[in-house]
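A.B. asks: the sequence and its predicted three-dimensional model are supplied below.
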Amino acid sequence: MHVHWIQHVDFETLGNIKEWISKNNHTVSCTKQFAGDKLPDISSFDHLIVMGGPMGVYDTEEYPWLEEELQYIKKVIECNKPVLGICLGSQFIAAALGAKVYPGPIKEIGWHPIDIKNKEILSFKNNNPTVFHWHGDTFDLPKNAELIASTKEVPHQAYKYKNAIGLQFHMEQTEETIQQMVTHCKEELEIGGTKIQSEEAILSEKSLFESNKNVMFNLLDKMGQ
């Protein structure tokens, strides 16, 4: 299988998804939007992964390529290819499906629990696992989409629509990728908030990477079947 992924900023990478691709002997290619790369022909890949970034899908004046990417993701979904969107990527999928994306009621940054609605899709051992968040925007649930995870403050955390899955949170993170996010987005931590953890609290968590990775790998396996 050939996996193509879209990168919006140089410090948000595939994380442990790179290990999953290598483990399964898949091939991979990347569009670096920040470098001006062109999006490939949809027929050239089997699975699309849309990663995160600090911009919003509505920031089209500052990032003119956002509208083109939005229409591109819509076409990939229509072609019935698996599409996984993480954080900004989940917002892209929601917008491509006609849902509204907008600033959420609260920023969630750090390790916070979610409420799982469908354990077949997100196969954590319990219904309230702790995952890594870094988002301020949220979205309405797309029409005909199934909600698969929530938090009390931001109800739409994960959803499935046919061949597409959107995750507001980050199960792909490694110690290295979280360090990169903290380094490049430290100003958001300094603002503070009821669900914004300190840099020390974020970086001190070591015990959750393996369980999150296992669920991510299981999700990717199912999407590729």
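C.D. replies: On my side now, so go ahead.
A.B. asks: CA only for contacts and neighbour counts going forward, please
C.D. replies: Fine.
A.B. asks: the helix or strand containing residue 105: which residues count as buried?
C.D. replies: For residue 105, the enclosing helix or strand under DSSP states H and E is strand 101-113. For strand 101-113, the neighbour count (16 or more other C-alpha atoms under 10 Å) marks 101, 106-113 as buried.
A.B. asks: packing partners for that strand?
C.D. replies: Strand 101-113 is packed against helix 88-96, strand 130-139, helix 199-204, with contacts defined by 3 or more C-alpha pairs under 8 Å, 6 or more residues apart in numbering; DSSP states H and E.
A.B. asks: residue 160 reaches residue 145, doesn't it?
C.D. replies: Yes: at 5.5 Å, residue 160 counts as touching residue 145 under the criterion of C-alpha atoms under 8 Å.
A.B. asks: gap between the spatially most central residue of the chain and residue 183?
C.D. replies: The chain has residue 86 as the residue nearest its centroid, 0.8 Å off, counting by C-alpha atoms, centre = their mean. From residue 86 across to residue 183, the span is 20 Å (C-alpha to C-alpha, to the nearest Å).
A.B. asks: and for residue 21?
C.D. replies: Residue 21 sits 26 Å away from residue 183, going by C-alpha to C-alpha.
A.B. asks: let's bring in a second model and compare:
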Amino acid sequence: MERLADPAEALNNSIIVIEHWAVAEPDFGRQHLAARGYDVRVVEPWRGAILPELTGEETGVMLMGGPQYVTALDEAPYLVDEMRFAEAAMAKNVPLVGVCLGSQMIAHVLGARVGNHPDGAMAMGYYNVAPTDEGRRYIPDGMKVLAGNSQGWDMPSGVTALAHGELFANQAFQAGETTIALQFHPEVTRKILDQWQTEFADSIGRLGTHSIEEQDAGFDEYDQALKAWYMGFLDRWFGAGN
């Protein structure tokens, strides 16, 4: 099962998931890890929740996506604490995954530039990602992924590039042995995609985005394979089911 984290409670053998918006339902990754028997604990600093103290014994941390921007910390000052939390996870070798905004925060912590697409484009739909030679350890050739972002990151110095994309050039990297960043969204369920299409409707039609019909067709064609990949990735990264 999953629950809201109590910052005063020991978090050993749990996975801490940091959320940034009122998601329509627990995303696929949260559902999968909970089904594996992990104690999935959700923390929402955007709603005033306090981040717990990491002991280094946690199973993992996930920094999820959201509508905030690393380039506008004055509008979301709690992201500063989240980035310190990410730094602590990296320092304590707690397995860390950043998704979209989460990946941008990790890139920022590592000194990379985060910002808008040079042509003002935005991703919203299904796009090709191409693994690097090192990235084939995690990402297969020919994978189509769901993306939803208007900002991306330069590849940080000293990391291992894992994947590149057709709209935003950088899509995944690994830092050290315990940190991985994914610019794309393998966690989005059909219900959450419906929420995207409603709450971010004004973005559809921007350069680079796909129509609702294209997004729906992409979900029907690619989601099953993407979710199968994500299950395997989470199992491997966090040791789920071991």
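C.D. replies: Perfect, I can see it now. Keep in mind that this is a model prediction, so the values were computed, not measured.
A.B. asks: looking at residue 21 and residue 183 of the first structure, which is more packed in?
C.D. replies: Using other C-alpha atoms under 10 Å, the more surrounded residue of residue 21 of the first structure and residue 183 is residue 21, with 18 against 12.
A.B. asks: for the more buried one, which non-adjacent residue is spatially closest?
C.D. replies: Nearest residue to residue 21 of the first structure in three dimensions, chain neighbours excluded: residue 27, at 7.1 Å (C-alpha to C-alpha, 6 or more residues apart in numbering).
A.B. asks: contact partners for the counterpart of that neighbour in the second structure?
C.D. replies: Under the alignment by TM-score structural alignment, residue 27 of the first structure pairs with residue 39 in the second structure. Counting by C-alpha atoms under 8 Å, 6 or more residues apart in numbering, residue 39 of the second structure touches 1-3, 13-15.
A.B. asks: could you do residue 190 of the second structure as well?
C.D. replies: residue 219.
A.B. asks: next one: residue 150 of the first structure
C.D. replies: 114-117, 156-158.
A.B. asks: do the same with residue 60 of the second structure
C.D. replies: Contact partners of residue 60 of the second structure, counting by C-alpha under 8 Å, 6+ apart, are 14-16, 94-96, 238.
A.B. asks: for the equivalent of residue 102 of the first structure over in the second structure, give its distance to residue 96 of the second structure.
C.D. replies: Mapped onto the second structure by TM-score structural alignment, residue 102 of the first structure lines up with residue 115. Computed with C-alpha to C-alpha, the distance linking residue 115 of the second structure and residue 96 of the second structure is 22 Å.
A.B. asks: end-to-end on stretch 131-141 of the second structure?
C.D. replies: Stretch 131-141 of the second structure has an end-to-end distance of 6 Å (criterion: C-alpha to C-alpha).
A.B. asks: which residues touch it?
C.D. replies: So stretch 131-141 of the second structure is in contact with 129-130, 160-164, 233, going by C-alpha under 8 Å, 6+ apart.
A.B. asks: hmm, 6 Å instead?
C.D. replies: 162-163 (C-alpha atoms under 6 Å, 6 or more residues apart in numbering).
A.B. asks: what ranges does the second structure have for its helices?
C.D. replies: Secondary structure of the second structure (DSSP state H): helices at 28-35, 78-91, 101-109, 190-199, 212-238.
A.B. asks: distance to residue 141 of the second structure added to the ones you listed, as JSON lines?
C.D. replies: Shown next, in JSON lines, are those (distance: least, C-alpha to C-alpha, whole Å):
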{"stretch": "helix 28-35", "distance to residue 141 of the second structure": "22"}
{"stretch": "helix 78-91", "distance to residue 141 of the second structure": "28"}
{"stretch": "helix 101-109", "distance to residue 141 of the second structure": "21"}
{"stretch": "helix 190-199", "distance to residue 141 of the second structure": "24"}
{"stretch": "helix 212-238", "distance to residue 141 of the second structure": "12"}
